[in-house]
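**Q** quick one: sequence and predicted model below, then my questions.
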Amino acid sequence: MAMACHASGGLLATAGADRKVLVWDVDGGFCTHYFKGHKDVVTTLMFHPDTNKTLLFSGSADATVRVWDLLANKCFATLERHFSSLTSMAVSEDGWTLLTAGRGKVVNLWDLHDCVFKMTIPTYEVLEGLCVVKSGTELASFLGSCNLQSGKRRDRSSSIYFITVGERGIVRMWDSERAVCLYEQKSSDVTVSSDTDDSPRGFTAAVILPLDQGLLCVTVDHQFLFYSLVVHLEEKFKLMLSKRLVGYNEEILDMTFLGEEEKFLAVATNLEQVQVYDLESMSCSYVLAGHTEIVLYLDTCVSSSGRPLLVWSTDGISDDADQPINLKSKAVVAAHDKDINSLAIAPNDTLVCSSSQVRNLQTIASLHSLYNYFWLNEDSLFMEAARSASGDKTIKMWAIANGSCLKTFEGHTSSADGLVKQWTVKTNEFIATYDQHEDKVWALAIGRKTEMFATGGGDAVVNLWYDSTASDKVEAFRKEIRGIEELLEGLIPYSQRHFSRIDRLVRSTFLLDYTLHGMSVIEPDINATEMNDADNKLLVEKGDQEQELTSEMLKEKAPAKKRKPKKSKDTSRKKVKGDAYTSLAPIPLMV
């Protein structure tokens, strides 16, 4: 229900419907404090902004505020002056004044030296957000100028400027010393401002952004409104809406592209307003208000370029812009016996096609179908035909001239599969399936110039689809290197010569080993695992046996020899060494 983080970032306080307040160590992940004492749900929490003061404030639906001392691990004080649930709290810049707000339509000020009540400021509005304006900021200078313009000013040092937001959906700025509102928005920017269904409306929270970046307000329908101060005429400041971020759309009922370049997308949801999105940033640029019920259908018309000067006669029209104009119907046709679900007008404005729950389309002739209800139809731009979609999971194309069915497109599995399928009209061929939605697809808008389309449905998601065929071809062409075949053919001879040279070098290393072994410089190093041929292994074993026999024969002959002169000894040594060389077995070359 409530959560707050300490200014140092090391502690986190949480509270909920169990009426308890827990303080956690962020690094260790364990609970450091456990407080209980509230008699109802804890709705708001706040640490003292000064890190040297170990105080924690908690507000509850029992209309009380409790001050907890983290060092003493107990309730320091209980503040009882509210008569409704607490929603927001703030501490003054000097750290000794506590401001509390709730649904009792008042703001109370408390002295933190001894936790006593100071004063009450009536706001006549159910409050949901409260924040204190620090001195030296742009908002403080703006409120100071508003205070000077009022002509009444008390001690400036003891005054506290604060901002409140609530059910009315407007931002108001106050002076605590005089208990007056210095600034109030003339109109609300909240898309839902009525309270007909007994649900909370307007703002739910407000935060002053750091570095003089303005004010951030949160609405009930999950929108973030960014406000900034601008200089208005006659050097007056004004709070203007600079950005709107939409967090939730409920169900998307209809969409259409806007502008000649189709840079905007109008979306109709389960609200009375129409939201216009900028396709480049996907931010909500405009909110069109005026309807009193949910908007179900959107369409556009081509307007003038703005160059001609048109003169209109205003005779008989009331000066009141809010007064509706009474229109008269030129003709009435009883075309259907049940509810009409959809209408479509031909591009040349000569035909009107309608569909209803009696399973037929009605133009000049009746286009009969034997299936379920029709929900959508549109006149073809290329031929005198009408297209219809039905609850029987089929799409049909009808000839307006004789009312016959030209083609039937089948392939959808159900109405809630969230799939978008693409067909070729000429060949009646299924092309592709696009799957990104998790619920029914209610809205489909096709761009005429941008080669893209948008889909929206019951999952509150708007998906933009781009035709990437041309871009994929360009990317593939860029990746392809021109003349790659000729380049590889030229590299093949060089590669072959290089590998031949490497092979010769490898063979030469084997011959060098054989020579050094024959000179008794190195001992033979034979690894059986490196021999792939069994015959080579047998040859090596045979050579070893012959070497052993030769050495034994030489040993037997040595004692029988007589002493010879030095010259004859050298000759015999050379002879023996020559016999040893000739008796060595051949060493196979492994390449």
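**A** Cool, got the structure.
**Q** only C-alpha atoms for contact and neighbour calcs from this point on.
**A** Fine.
**Q** pull the contacting residues for the residue nearest to the spatial centre of the chain.
**A** The centroid of the chain falls nearest to G247 when counting by Cα atoms, centre = their mean (10.1 Å). With contact taken as Cα atoms under 8 Å, 6 or more residues apart in numbering, G247 is in contact with D221, H222, Q223, F224.
**Q** likewise S187?
**A** S187 sits in contact with I170, where contact means Cα under 8 Å, 6+ apart.
**Q** could you do F264 as well?
**A** So F264 contacts F257, L258, V276, Y277, D278, L279 (Cα under 8 Å, 6+ apart).
**Q** isn't there a strand covering the first one?
**A** Translated: F257. Yes: F257: assigned to a strand according to DSSP: H, G, I helix; E, B strand; the rest coil.
**Q** so what's it closest to, chain neighbours aside?
**A** L265 (4.6 Å; Cα to Cα, 6 or more residues apart in numbering).
**Q** the fifth one too?
**A** Counting by Cα to Cα, 6+ apart, D278 lies nearest to F264, which is 4.8 Å off, once chain neighbours are set aside.
**Q** how close does that neighbour get to I317?
**A** According to Cα to Cα, to the nearest Å, F264 and I317 sit 33 Å apart.
**Q** considering the contacts of F264, which possesses the most neighbours?
**A** F257 (25 neighbours; other Cα atoms under 10 Å).
**Q** show me the contacts for it.
**A** So F257 contacts K263, F264, L265, A266, A445, I446, G447 (Cα under 8 Å, 6+ apart).
**Q** let's see that with 7 Å instead.
**A** Counting by Cα atoms under 7 Å, 6 or more residues apart in numbering, F257 touches F264, L265, A266, A445, G447.
**Q** ok, G403 next?
**A** A365, S366, L367.
**Q** what of G214?
**A** Contacts of G214 by Cα under 7 Å, 6+ apart are I208, F226, Y227, S228, L229.
**Q** as CSV, these with secondary structure and neighbour count would be great.
**A** Converted to CSV, the contacts of G214 look like this (DSSP: H, G, I helix; E, B strand; the rest coil; neighbours: other Cα atoms under 10 Å):
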residue, secondary structure, neighbour count
I208, strand, 20
F226, strand, 22
Y227, strand, 21
S228, strand, 18
L229, strand, 19
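**Q** try this one side by side with the last:
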Amino acid sequence: MAGLCEKSFAVQAKFSTFYAGGDVCWSNDGQTIYCLNNTEVCAVNIATGQLKRVYGTNVVVEDSLTQSNKASSADVEQLEDAIPSFSLSPDNTLIVTAHRSSLLRLWSIDTGKVVKLWKAQHRGPVVKVIFSTCGKLICSSGADSSLRLWDYVNRTCVCALREFAGPALLLKFHPDATCTQLYAAGVDNAIYCWNYAEKRLIRQMRGHLSHVTAITFLGCEGDATDYLVSVSRDKVLIVWRLADGTQHKVLPMYEELEGVVACTDVGKNCGAFDVVVTCATGTLKLVNCKSAKLSTLSEDKSHEFRQLLYCKSTEQLAVVTVEQNILIYKATTECFENKKLECVKQLIGFNDEILDICFLGENDRFIAVASNSKNIKIYDTEANMNCKIVSGHTDTVMTLSVASGTGLLLSAGKDLSICLWRVNPNNLNVQCVARNNSSHTSTIGCIAFACNTAAHFASVSQDGSLKVWELKKNKEIKEAPHTFNLKYSALAHDKEVNSVSFSPNNKLLATAAQDKTAKLWSAESNSLVGTLRGHTRGVWCVRFSPVDQVVLTSSSDCTLRMWSLATLTCIKRFEQECTVLRAEFIDYGKYIVSAASDGLLKLWSIKTNECLQTLDAHTDRIWSLAISSRSGKCFYSGGADSNMIQWQDVTTICRNEEIDKRAELAQQEQTLQCLLQQQQNMKKAFSLALKLGKPRTTYNIICDFVRQRKTVSVRELIDTLNSDQRVTLMEHTKSWTTNSRHCKIANLVLHYLLSDCIAAPGEHGVPGMRNVVEVLTPYLQRHHKRVNELTKELMFLEFIVNNI
């Protein structure tokens, strides 16, 4: 079985950025949430957290508005045109996107294609778009302080509204489809109301002292009086009478308000004047606009809230945070009766740079992620990657470490503190059980538990120090069940230390630093065992082999090196093209996975010193690798491109496919030989010869037709070939043309192929035809010259014979 795949990995799942700030819309069925991501709109399945479809990458125009509004071809080619705003139609069949180039695109949700494309005609970029309640109109707000209403069904611009200080960052149609009112909030903190059917401004509602962030309507179903509720960052909620635009009630909230939702459809026991407001400080409150009664529904000071959405069909609230995370709350009648909302789902829209990843819990069920944030994300791999955001640090978390089988997680970072967390696998409840706030004098770059125990751990810092800690339990103190005791401290390196690791027997420690060295230390004392010298630039990572007496290091000098613990010498060296940031042993120490600054992962065989596979899925530096301890059959990678990718071992699958492929080729080879021996069904034999890549056999089949004067059959044979078969035949023809003995057949085949391309280039075109012609031209000229010389000689010989 020589040549079979030795080891191979493939992408199993990819968790990438789907929200980078801006508009968010929720489908009517509550299953999909649509998020703005710079140049595209991402449809995300709430249950799984996976991307369903992306709108904005492959633009295919099916239709357009009027001829005068058609975009130029240059505009269509601007696929990287940023999208500042989008909106979802009420029936969830269309999406409208506004672009910095003043283009408006209308997308079909089902097909993902552009069905209409037109210029917004604003003097400047479009900053906001929204569908009307009836779904037949689109309102666009431009930087030129104007609003335009588009009837895209009848392909007309209904009106242009300019009587306000814009641009409008907040647009809202009256929820009654028969009421032709449009509301907008401008930069002057006022709310404007237009009757767009009559093209006139009805009123201005002034009362807020800061930017109006959200509005909602009250009493719109059978109530004699309609009300409008507005919230602002001036910490005030105002209830307006829509009949005359006067203030009905002003409620001080003492917190900046970011969103508001009417409770008419939320809870059956909620009053007509109840609303839910979201505060910037991470609080959700229930407000009775009539009695001014406040009730706190949820409070999490670790988040800063920005937007609030509600889905009636699933009875859920969605809150968008300033870190581009989306929190889904259960908002049933029972929740409002108990005055408590339960967070049931957390979607991570943007991870920024992923600095570290590690497996957590029994059977590596959970994944802990540090992502250039003061919060830690913990994913449940057995619950559709449901995420728990853990807060406790005051600055960026740089490193994580897990004690195998204990549910304990260590975290450290720029705030110089070390936190110990206990994770409950049943409800994903995370509790901080120990903390040290003054462990180092500079950023903690790496932290590591001892192997298979939680009794010891080590930390290293940019101040060059190494510290080894003992973890002890205090059963008597419930508030602090664990404590850290410093075992010893050492000034390990002259420059910042990047990595620390324990040996499998926990007797040695290894550190790697920017001073171009890695050092070995006794885990029991601060005595130096040895120094590994040889790298010409800073060392980023150091790891002990799980089975051999060797140490692995990776460096900015583009190399991986394996060192003998006995002699402290380099015994193996692996070359890469750029800085190797991380390296891990995999599959019980048989292979190495390395991550580099160019976004490439490489799989190395320790036995053969060969690179078995290059994994290309990241677009930027790869900072972290997490190897599953269960079997080493999968691992995760994360980097500066905000992508977290799960890689699965597909060696067995690849081997089986290779075996099946060889068996199929052997069967086809046998079938071909049978057909050639029996001289039957030569068309099938010709197709098999092309598929198996046998130019000699294809030449012999065509030669047999030519000897039998069946050139028409040759033409019919070529006409039945598909594009891939024509490419293969062209490659065979190239090899024939180089030999003068085969040039006649080669010219015949070329004649048929080229004539087909000229007659129907789209139907019979061969990819790379121009290159083939350039390559074959010198040979064809030589053959033509030789034939001409031979013709002259024959004519001269005929002249001599005729005159004898």
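**A** Received the coordinates, thanks. This one's a predicted model, so the numbers in the text were calculated from it and none came from an experiment.
**Q** list the TM-score for the superposed pair.
**A** Here the superposed chains carry a TM-score of 0.71, computed using TM-score structural alignment, normalised by the length of structure 1; 465 aligned residues with a Cα RMSD of 3.4 Å.
**Q** hang on, the earlier thing: what residue of structure 2 matches up with the residue nearest to the centre of structure 1?
**A** Under the alignment (TM-score structural alignment), G247 of structure 1 pairs with G349 in structure 2.
**Q** quick one: that match and V322 of structure 2, what's the gap?
**A** Taken as Cα to Cα, the span from G349 of structure 2 to V322 of structure 2 is 11 Å.
**Q** repeat that for Y752 of structure 2.
**A** Counting by Cα to Cα, the gap from Y752 of structure 2 to V322 of structure 2 is 65 Å.
**Q** can you check H751 of structure 2 too?
**A** The gap separating H751 of structure 2 from V322 of structure 2 is 66 Å, by Cα to Cα.
**Q** those two: which is more packed in?
**A** Neighbour count, other Cα under 10 Å: between H751 of structure 2 and V322, V322 has more, with 15 against 12.
**Q** the more buried one -> structure 1?
**A** V322 of structure 2 maps onto V220 in structure 1, by TM-score structural alignment.
**Q** does that match touch F203 like I think?
**A** Yes: with contact defined as Cα atoms under 7 Å, V220 of structure 1 counts as touching F203 (6.0 Å).
**Q** please, which helix or strand holds R662 of structure 2?
**A** Using DSSP states H and E, R662 of structure 2 sits within helix 651-678.
**Q** distance between that helix and the chain's centre?
**A** 38 Å (Cα atoms, centre = their mean, to the nearest Å).
**Q** same deal with stretch 220-233 of structure 2?
**A** 40 Å.
**Q** how about it: buried residues?
**A** C220, Y227, L228, V229, S230, V231, S232, R233 (16 or more other Cα atoms under 10 Å).
**Q** do stretch 169-184 of structure 1 as well
**A** Result for stretch 169-184 of structure 1 [16+ other Cα under 10 Å]: buried residues 169-179, 181-183.
**Q** in strands only, show me those.
**A** Judged by DSSP state E, the buried residues of stretch 169-184 of structure 1 include R172, M173, W174, D175, C181, L182, Y183 as members of strands.
**Q** sorry, back to before: now the two most distant members of the buried residues of stretch 169-184 of structure 1.
**A** G169 and E177 (24.8 Å; Cα to Cα).
**Q** report the buried residues of stretch 28-37 of structure 1.
**A** F35.
**Q** how about the nearest residue to Y248 of structure 1, chain neighbours excluded?
**A** Counting by Cα to Cα, 6+ apart, the residue nearest Y248 of structure 1 is H222, at 5.7 Å.
**Q** with G290 of structure 1 instead?
**A** Closest to G290 of structure 1 by Cα to Cα, 6+ apart is Q273, at 7.0 Å.
**Q** check contacts around that neighbour.
**A** Taking Cα under 7 Å, 6+ apart as the definition, contacts of Q273 of structure 1 comprise T191, V287, L288, A289, G290, H291.
**Q** I481 of structure 1: which of those is nearest?
**A** V287 (50.2 Å).
**Q** run a quick neighbour tally on the residue mapped onto that closest one from structure 2.
**A** Counting by TM-score structural alignment, V287 of structure 1 corresponds to I389 in structure 2. I389 of structure 2 sits with 19 neighbouring residues when counted by other Cα under 10 Å.
**Q** any idea how far I389 of structure 2 is from S499 of structure 2?
**A** Distance from I389 of structure 2 to S499 of structure 2, by Cα to Cα: 26 Å.
**Q** go on, S230 of structure 2?
**A** S230 of structure 2 is 52 Å from S499 of structure 2, by Cα to Cα.
**Q** same check on S637 of structure 2?
**A** 17 Å.
**Q** same check, this time on N154 of structure 2
**A** N154 of structure 2 is 65 Å from S499 of structure 2, by Cα to Cα.
**Q** was I right to think I444 of structure 2 contacts A458?
**A** No: under the criterion of Cα under 7 Å, I444 of structure 2 makes no contact with A458, lying 10.8 Å away.
**Q** more neighbours: these two, which one.
**A** Between I444 of structure 2 and A458, counting by other Cα under 10 Å, I444 is the more crowded of the two (30 against 24).
**Q** got a list of contacts for stretch 414-429 of structure 1?
**A** 393, 409, 430-435, 437-441.
**Q** Provide the aligned range in structure 1 for stretch 782-801 of structure 2.
**A** Against structure 1, stretch 782-801 of structure 2 falls on no residues (TM-score structural alignment).
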